[in-house]
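A predicted structure for the sequence below; I have some questions about it.
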Amino acid sequence: MPVAPAPPVIPDHGPVRWSISLRDTATCEVLHEHDPHQMLTTASVAKVFALVELAARASTGELDLREVVARPPSRRVADSGLWQHLMADRLTLSDIAVLVAATSDNWATNVLIDRLTLEAVQDQARDLAPGGSTLHDYVRNVRTGDHPATLSEGCADDWSRLLSDLAQGRCVDGQTSRQVRDWLALNTDLSMLASAFQLDPLAHTTPDLGLLLWNKTGTDTGVRADVGVVSTGARSFSYACLANWADDGSHEPRRTVQATMRAVGEWALRELRS
C-alpha cells in the first residue's frame, strides 16, 4: 500500500504566524492542523457571520430577502466590492448578500451590518465560534484609536468546525446552512489555498474536475485567510488556513504565504481523492 504524502511543514517560528485546520465534514475528524487555536487577524472572513445571521432571520421569516435597502454614503468603503462602481443606490438584501459573498463587497457589508446590527452579528459569532472568532466592527477606510484595531479575528479550529456544520446542515438549521453555502459558492477569490483546485473563479457553482467548492477569503496588509469546503462525490473536507505577518512592503513573505497555502490545498486534494 502506498504511503500517504505528508502535509506541508509549517515553520513553528519565523515571520509568519499560522493557524490551520482541516476536517472531514462527515465525522468532524481533524485531518491536519497547525496551531489551530491561535487567534489571528482574519480580515473579511468574518463577514460570514453576517451572512449566517441574515440567512437565519430569513429562515424564520423575520426578514424577507426581497426587502430593498438603500446604501448611505457614510458607509462607503473603497477596495473590495462592486457596489461602489454601480449606479444603483438600492438593492434587495439577497443582492447585497450576493455581493458580500462573491466579491467581499465592503459597502454592501456595512449596509448589511446596519440592517442586522453589529451586536446581533457578534451574538451569532459567539454562538457559532466558541474559540472567540468574531467580527469586531464595520469595514472602514481609516481606523483610529476610537475604533477596534482590526475588522475581525479568528482561529482555524473555529472556522473548520463552523464550515463542517454548514456542510452538514447543522449551522442554525438546514435552510440557513443551504442558503449560506449557496452564497459562498459564488466567491470569486480562489487565489489562496483554493488555487490548488484549478477551478474557474468566475463559475464554479457546479462540480468541475470532480470537485465542488465554496469558500470565503480575507486579505489585508500582512493578512491572508481562506476558509471553505471542498468535496468530491464521496468525501468532503472543511479547511481554514490563516496567516499573519509583519508586512514591510517586500514581496517575499507574501510569496511564501501564497505558496504554502497552495501546498496545503494540494495536499488536501490528494487526501480527498485517496
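That came through fine. Keep in mind the model is a prediction, meaning the values are calculated, not measured.

C-alpha only now, for contacts and for neighbours.
Fine.

can you give me the strands in the stretch 151-274 of the chain?
With strands called from DSSP state E, counting those that start in this stretch, the stretch 151-274 of the chain shows them at 152-154, 212-220, 223-231, 236-245.

tell me which other helices or strands the longest one touches.
If I follow you right, that is strand 236-245. strand 16-24, strand 40-41, helix 156-167, strand 223-231, helix 252-273 (3 or more CA pairs under 8 Å, 6 or more residues apart in numbering; DSSP states H and E).

show me which residues of the longest one are buried.
Across helix 252-273, burial judged by 16 or more other CA atoms under 10 Å covers 253-254, 257-269, 271-272.

ok, stretch 185-205 next?
185-197, 199, 201, 204-205.

could you export the helices and strands packed on strand 236-245 as CSV, including distance to S133?
Shown next, in CSV, are these (distance: least, CA to CA, whole Å):
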stretch, distance to S133
strand 16-24, 12
strand 40-41, 9
helix 156-167, 7
strand 223-231, 13
helix 252-273, 20
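
do you know which of those lies nearest A102?
strand 223-231 (13.4 Å; CA to CA).

how far does that closest one sit from the chain's center?
In terms of CA atoms, centre = their mean, to the nearest Å, the centre of strand 223-231 is set 6 Å apart from its chain centre.

so what secondary structure elements neighbour that strand?
Contacts defined by 3+ CA pairs under 8 Å, 6+ apart place strand 223-231 against helix 156-167, strand 212-220, strand 236-245.

ok, and here's another one to check against it:
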Amino acid sequence: MQQVLLDELIQRFDGDLSLCVSTMQGEVLFCHQQNHIFKAASLIKLPILSCALQQVQAGQLAMTDRLPLTAENQVPGAGVLHEMETGLSLTVQDLLTLMVVVSDNTATNVLIERLGLDAINAHIQHIQLQHTFLVGKLQMPLNLQNDLQKTGQRSTTSAADMNLWLLSLVQGKLLTPTLSEWALNLLKKQQDRLVISRRLPRTSDGELLYEVASKSGEIPSHRHDVGIVFAPKPYLVSLLSRGSNDFREHPDQALTLRLAELSERIFWLTQSV
C-alpha cells in the first residue's frame, strides 16, 4: 500500500522530479528518473566538502589553515559572510562549517579559490559522479564570471550522483574514519530542515526522533534535498525537483511541500520493507 501511495505522489508531482533511495549497503530500494540532470544549486557543496577533506587527508591542507575573506568572493544569497568586513581570516574548518550548516556562498567561493576549480572537478570525476560539474564560483556578477558561466552554463548534478556521494561517504570510501565522522556530524547540523526532515516522526517535544545528515539546495524554480536518515532501517535519499512557478524563499514554497510529503512516504515505505 505504501508503494502505491508513493507511486501516486510521483505521478501527480507538479514539476520535474528525480529521486533515488537506497540502503546503507547500496541496495537501490526505488528510484525515479535518477539520471536526469538538474542545476545543482547548493548540492554542489557536497563534492567541494569531500575534495577539501581529501586534501586535508593528503596533508595538502589543514583544518587550521586560515584563508582571507576578499571582496571578490563576497556574494549574495545564503550565508552570513557577505555581511562581514573584508580582510577577515577564517580557518578551513570554519569555512566548511559555514558552507554546509548555513550554506554560505561566500565561504564556498573562498574554498573554491583555495582548492582550485580544476582540482574539484578532477575529484568529482575520480569518485565517479557522472552528471556533476562545478562550473565556477557561486553567484558571481557578470564581469567576474568565467567563459562557461557567461554562456549560461551552471553547475549540475543528479539524484544518482548524490546518492553515490552519500553512499561513498557513509561506507568510508571517500575519507578516513575520523574525517568521515566529522563530515557526517557536519551534515547533521544543517539548518535547513524543510524537506527530508520536515514530516519525519518527532518526540513529544518536537525533536526529530531519528538523526538526519543532509544538504539542501534552492534556486528559483528548483528545490533539492539529499541525506541519510538514521532510522531503525537507515536509508539514503536524494530528492531533486524543478518547474515550480512559486519563486518564494518560504517554508511553504510549493516544491518544498511536495518533496516533504514524498520524504514522509519514503520513510514509512523504507521502514516497512
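Sure, I can see it. None of the values given here were measured: they were computed from a predicted structure.

still on that earlier bit, out of the strands of the stretch 151-274 of structure 1, which is closest to T103 of structure 1?
Closest among those, once you apply CA to CA, is strand 212-220, at 9.5 Å.

so what's L6 of structure 2 closest to, chain neighbours aside?
The shortest distance from L6 of structure 2 to any residue that is not its chain neighbour, by CA to CA, 6 or more residues apart in numbering, is 6.1 Å, and that residue is R265.

what's the counterpart of that neighbour in structure 1?
Per TM-score structural alignment, the equivalent position to R265 of structure 2 in structure 1 is W267.

in contact with its match, which residues?
W267 of structure 1 makes contact with P5, A6, P7, P8 under the criterion CA atoms under 8 Å, 6 or more residues apart in numbering.

helix/strand/coil for the second one?
Classification of A6 of structure 1 by DSSP: H, G, I helix; E, B strand; the rest coil places it in coil.

can you give me every residue that contacts it?
Counting by CA under 8 Å, 6+ apart, A6 of structure 1 makes contact with W267.

again, only using 6 Å
Contacts for A6 of structure 1 (CA atoms under 6 Å, 6 or more residues apart in numbering) come out as none.

one step back: deepest of the strands of the stretch 151-274 of structure 1, which one?
Across the strands of the stretch 151-274 of structure 1, averaging neighbours per residue (mean count of other CA atoms under 10 Å) puts strand 236-245 on top, at a mean of 27.

ok, back up a step: okay if I get the contacts of W267 of structure 1 as a markdown table plus distance to L213 of structure 1?
Below are those laid out as a markdown table (distance: CA to CA, whole Å):
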| residue | distance to L213 of structure 1 |
| --- | --- |
| P5 | 22 |
| A6 | 23 |
| P7 | 20 |
| P8 | 21 |
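
which among those count as buried?
For these, a neighbour count by 16+ other CA under 10 Å gives the buried set as P7.

shared with structure 2, which of the contacts of W267 of structure 1?
On the basis of both residues aligned by TM-score structural alignment, their matches' CA atoms under 8 Å, what survives of those in structure 2 is P7.

for the stretch 1-150 of structure 2, just list every one of the helices.
For the stretch 1-150 of structure 2, applying DSSP state H, counting those that start in this stretch gives helices covering 2-11, 45-57, 92-101, 105-115, 117-126, 147-150.

of the ones you listed, which is nearest L179 of structure 2?
Across the helices of the stretch 1-150 of structure 2, closest to L179 of structure 2 is helix 45-57 (CA to CA), at 7.0 Å.

matching residues in structure 1 for that closest one?
Under TM-score structural alignment, helix 45-57 of structure 2 corresponds to residues 47-59 of structure 1.

superposed on structure 2, what's the mean shift for the matching stretch?
Overlaying structure 2 shows stretch 47-59 of structure 1 at a mean distance of 1.0 Å from the equivalent residues (mean CA distance after the TM-score superposition for structure 1).

who's in contact with that stretch?
Residues from elsewhere that reach stretch 47-59 of structure 1 (CA under 6 Å, 6+ apart): L63, D64, V121, A125, T176.

then stretch 224-233 of structure 1?
Contacts of stretch 224-233 of structure 1 (CA under 6 Å, 6+ apart): 42, 210-218, 236-243.

G154 of structure 1: what's it in contact with?
G154 of structure 1 sits next to M39, L40, S133 when contact means CA under 6 Å, 6+ apart.

structure 2: which residue goes with that one?
That one, G154 of structure 1, aligns with T157 by TM-score structural alignment.

for L164 of structure 2, see how far away its match is.
According to CA to CA, to the nearest Å, T157 of structure 2 stands 11 Å off from L164 of structure 2.

again with K173 of structure 2
11 Å.

give me the more crowded residue out of those two.
Neighbours were tallied for K173 of structure 2 and for L164 using other CA atoms under 10 Å; the higher tally belongs to L164 (21 against 13).

residue contacts, L213 of structure 1?
V229, V230.

from I96 of structure 1, how far off is it?
According to CA to CA, L213 of structure 1 and I96 of structure 1 sit 21 Å apart.

cool, L186 of structure 1 as well?
Distance from L186 of structure 1 to I96 of structure 1, by CA to CA: 13 Å.

for the aligned residue in structure 1 for N35 of structure 2, grab the count of nearby residues.
Aligned by TM-score structural alignment, N35 of structure 2 pairs with H37 of structure 1. H37 of structure 1: 18 surrounding residues under other CA under 10 Å.

got a list of what the residue lying closest to H37 of structure 1 once chain neighbours are set aside touches?
What sits nearest to H37 of structure 1 in space, not counting adjacent residues and going by CA to CA, 6+ apart, is C155, at 5.3 Å. Residues in contact with C155 of structure 1 (CA under 6 Å, 6+ apart) are H37, Q38, M39.

just S168 of structure 2 next, same as before
Neighbour list for S168 of structure 2: L174 [criterion: CA under 6 Å, 6+ apart].

gap between the equivalent of it over in structure 1 and S231 of structure 1?
When structure 1 is aligned by TM-score structural alignment, S168 of structure 2 is paired with D165. Noted for D165 of structure 1: a distance of 14 Å to S231 of structure 1, by CA to CA.
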